[in-house]
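Novice: got a predicted model here, sequence first, then my questions.
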Amino acid sequence: MEKKHCTAIVLAAGQGKRMGASVQKQYIELDRHPLIYYTLQAFEDSEVIDDIILVVGPGQEDYVYKEIVRKYYFGKVKAIVPGGKERYDSVWMGLKVLNSGALGEEALAGYTFIHDGARMFVDEEILQRGYKTVEKYRACVAGMPSKDTVKLADEDGFAKETPNRNHVWTVQTPQVFETSLIVEAYSRLMREDSIEVTDDAMAVEQTMDIPVKLYEGSYRNIKITTPEDLEIAKVFLRHRDG
């Protein structure tokens, strides 16, 4: 079977308030490169990904093009667009580029990988697993079984339920979908008054009534959110490069 066209929407528009740094987290340097460099390099080098749509903070488009995309020769980046107030707004901005036909009919008929730019340790194995899973199930998300026991709390903060750990996954990205499916899901979502989705899988689950398959990401595929995460990332980088 011939490989379908795959577009990555990389989200790098977050403010990163929990990082407490003077620059947004995606531009913090690790080993002489901005954090977002490592994420984009993984997609640039991938045999799976054909195009990249990069979603950045409003007003940062020129900076990102000059200081990251052009500087590091990321040729797969076909569009840099401003993000919105919430994550789902930023995803929609990327999807609108696809839906406009700007990347061609092949892209519309293919698959879309939606990825948090702050997950810098995404790798080819994860992308390959995502492709194989979306081929079969149309919608899938990366994740890993929880290492910890999880408690569900009631409104007063008391432990109410302890789910079987074998059934509890920590969700990651990429979240991968048939492009036509995720575009339609978000189109319906954006028409509704009350939007309460924290990831793309919820958009598909709530609007399309299609089950979303979990596939294995990696315990290293962490999202850089706090200063502690940065220290972990430095260790991962040393081991990867060593």
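Specialist: Everything's here; your move.
Novice: switch to C-alpha atoms for all contacts and neighbour counts from now on
Specialist: Will do.
Novice: so what's the spatially most central residue of the chain up against?
Specialist: Centroid-nearest residue in the chain: His115, 1.4 Å away (criterion: Cα atoms, centre = their mean). Counting by Cα atoms under 8 Å, 6 or more residues apart in numbering, His115 touches 8-11, 173-175.
Novice: what's the answer for Val69, then?
Specialist: 75, 77.
Novice: please redo it, this time with the cut-off set to 10 Å
Specialist: 37, 40, 54, 62-63, 75-78, 80 (Cα atoms under 10 Å, 6 or more residues apart in numbering).
Novice: turn the contacts of His115 into TSV, including secondary structure and distance to Asp193.
Specialist: Formatted as TSV, those follow (DSSP: H, G, I helix; E, B strand; the rest coil; distance: Cα to Cα, whole Å):
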residue	secondary structure	distance to Asp193
Ala8	strand	28
Ile9	strand	25
Val10	strand	26
Leu11	strand	24
Thr173	strand	26
Pro174	strand	27
Gln175	strand	24
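Novice: so which of these is the most crowded?
Specialist: Using other Cα atoms under 10 Å as the neighbour criterion, Ile9 leads the contacts of His115 with 30 neighbours.
Novice: which residues in the protein form strands?
Specialist: Along the chain, counting by DSSP state E, strands occupy 6-12, 29-30, 33-34, 51-56, 77-82, 111-116, 139-145, 152-153, 159-161, 169-178, 213-216.
Novice: let's bring in a second one:
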Amino acid sequence: MQYEVVLPAAGSGKRMGAGKNKLFLLLQNKPILIHTLNVFQNDENCTGIWLAVKPEERAFIQQLLDEHHITKVKGLPNGGEERQHSVHSCIKEMEQVDIVLVHDAARPFITQDIIARLVETASEYGAAIAGVRAKDTMKKVRDGKIVETVDREHLWMIQTPQAFRFDLLFEAEDVAEKVGFLGTDEAMLVERLGYPVHIVEASYDNIKMTTQEDLVIGEAILRKVQGTH
């Protein structure tokens, strides 16, 4: 089942402490961004990629796309101050498609199998997001003191991609913009419309490159995927 994907790529990477867009940092001599893009470039069901970028980085990103033969990118609109603004910038430029995915450009280890299940679930129900079950004991804390131990059986750690019917995400983004609401992810915007969002169990390997420690973990995951040591 076909889809298009939106990748917000205009972040600053402050938590990484790299002094530049963390997507340009290398994993096995290849930028994180290219690792992520290759997943969608190589997926025959992906018919288009949209990258929200900083204007001053557009030329360099285009150079990377050309160098690594990424041919599915349909647009490089300006990213916004927040992720939500970047996603909306892409959505407004897209033509009507059945299913649209939103994925963190700094999550290079998503698999085509998980993507396929997300697309299928979103096609059937309207909205689906990737996630994994919480492993650790969870505590609610207030003013430095534990006030409750939360039953982790019903807790999930949410990842991306998040998949939606295009018209549903477009409406959710549009409504949020009109009322000035800023959500933590696209699913939250859809939830505000009273629409159920289904979860698809993903992988603990589907980490987001956020800190220097993640780069070390990322190298290990790459070696595992490639069957090397």
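Specialist: Happy to help now that I have it. Small disclaimer: the values here were computed from a predicted structure and weren't measured.
Novice: of the contacts of Val69 of the first structure, select the buried ones using a PyMOL command.
Specialist: To isolate the buried members of these in PyMOL, using 16 or more other Cα atoms under 10 Å:
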select buried, resi 37+40+54+76+77+78+80
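Novice: closest to Pro227 of the first structure among the contacts of Val69 of the first structure?
Specialist: Proximity of these to Pro227 of the first structure (Cα to Cα) peaks at Tyr37, which lies at 18.3 Å.
Novice: in the second structure, which residues correspond to stretch 48-65 of the first structure?
Specialist: Mapped onto the second structure using TM-score structural alignment, stretch 48-65 of the first structure spans residues 45-62.
Novice: next, the buried residues of the matching stretch.
Specialist: Across stretch 45-62 of the second structure, burial judged by 16+ other Cα under 10 Å covers 45-54, 58, 61.
Novice: quick revisit: and the two most separated of the contacts of His115 of the first structure?
Specialist: Leu11 and Gln175 (12.0 Å).
Novice: residues shared between the contacts of those two?
Specialist: 114-116.
Novice: now the aligned partner of Phe121 of the first structure in the second structure, nearest residue through space, not along the chain?
Specialist: Matched across to the second structure, Phe121 of the first structure falls on Phe109, judged by TM-score structural alignment. Leaving aside its sequence neighbours, Phe109 of the second structure sits nearest to Asn206 (Cα to Cα, 6 or more residues apart in numbering; 5.1 Å).
Novice: do you know how far the one you found is from Asp136 of the second structure?
Specialist: 17 Å (Cα to Cα, to the nearest Å).
Novice: show me which of these two is the more surrounded one.
Specialist: Shown here are Asn206 of the second structure and Asp136; by other Cα under 10 Å, Asn206 has more neighbours (21 against 7).
Novice: is it true that the more buried one touches Ile115?
Specialist: No - with contacts counted by Cα atoms under 10 Å, Asn206 of the second structure stays clear of Ile115, the gap being 11.7 Å.
Novice: aligned to Glu178 of the first structure, what sits in the second structure?
Specialist: Under the alignment (TM-score structural alignment), Glu178 of the first structure maps onto Arg165 of the second structure.
Novice: could you list which residues are in contact with its match?
Specialist: Contacts for Arg165 of the second structure were tallied using Cα under 10 Å, 6+ apart; they are 3, 96-101, 119, 122-128.
Novice: recalculate using a threshold of 6 Å.
Specialist: Listed by Cα atoms under 6 Å, 6 or more residues apart in numbering, the contact partners of Arg165 of the second structure are 98-99, 126.
Novice: distance of the counterpart of Arg18 of the first structure in the second structure relative to Ser86 of the second structure?
Specialist: By TM-score structural alignment, Arg18 of the first structure lines up with Arg15 in the second structure. From Arg15 of the second structure across to Ser86 of the second structure, the span is 19 Å (Cα to Cα).
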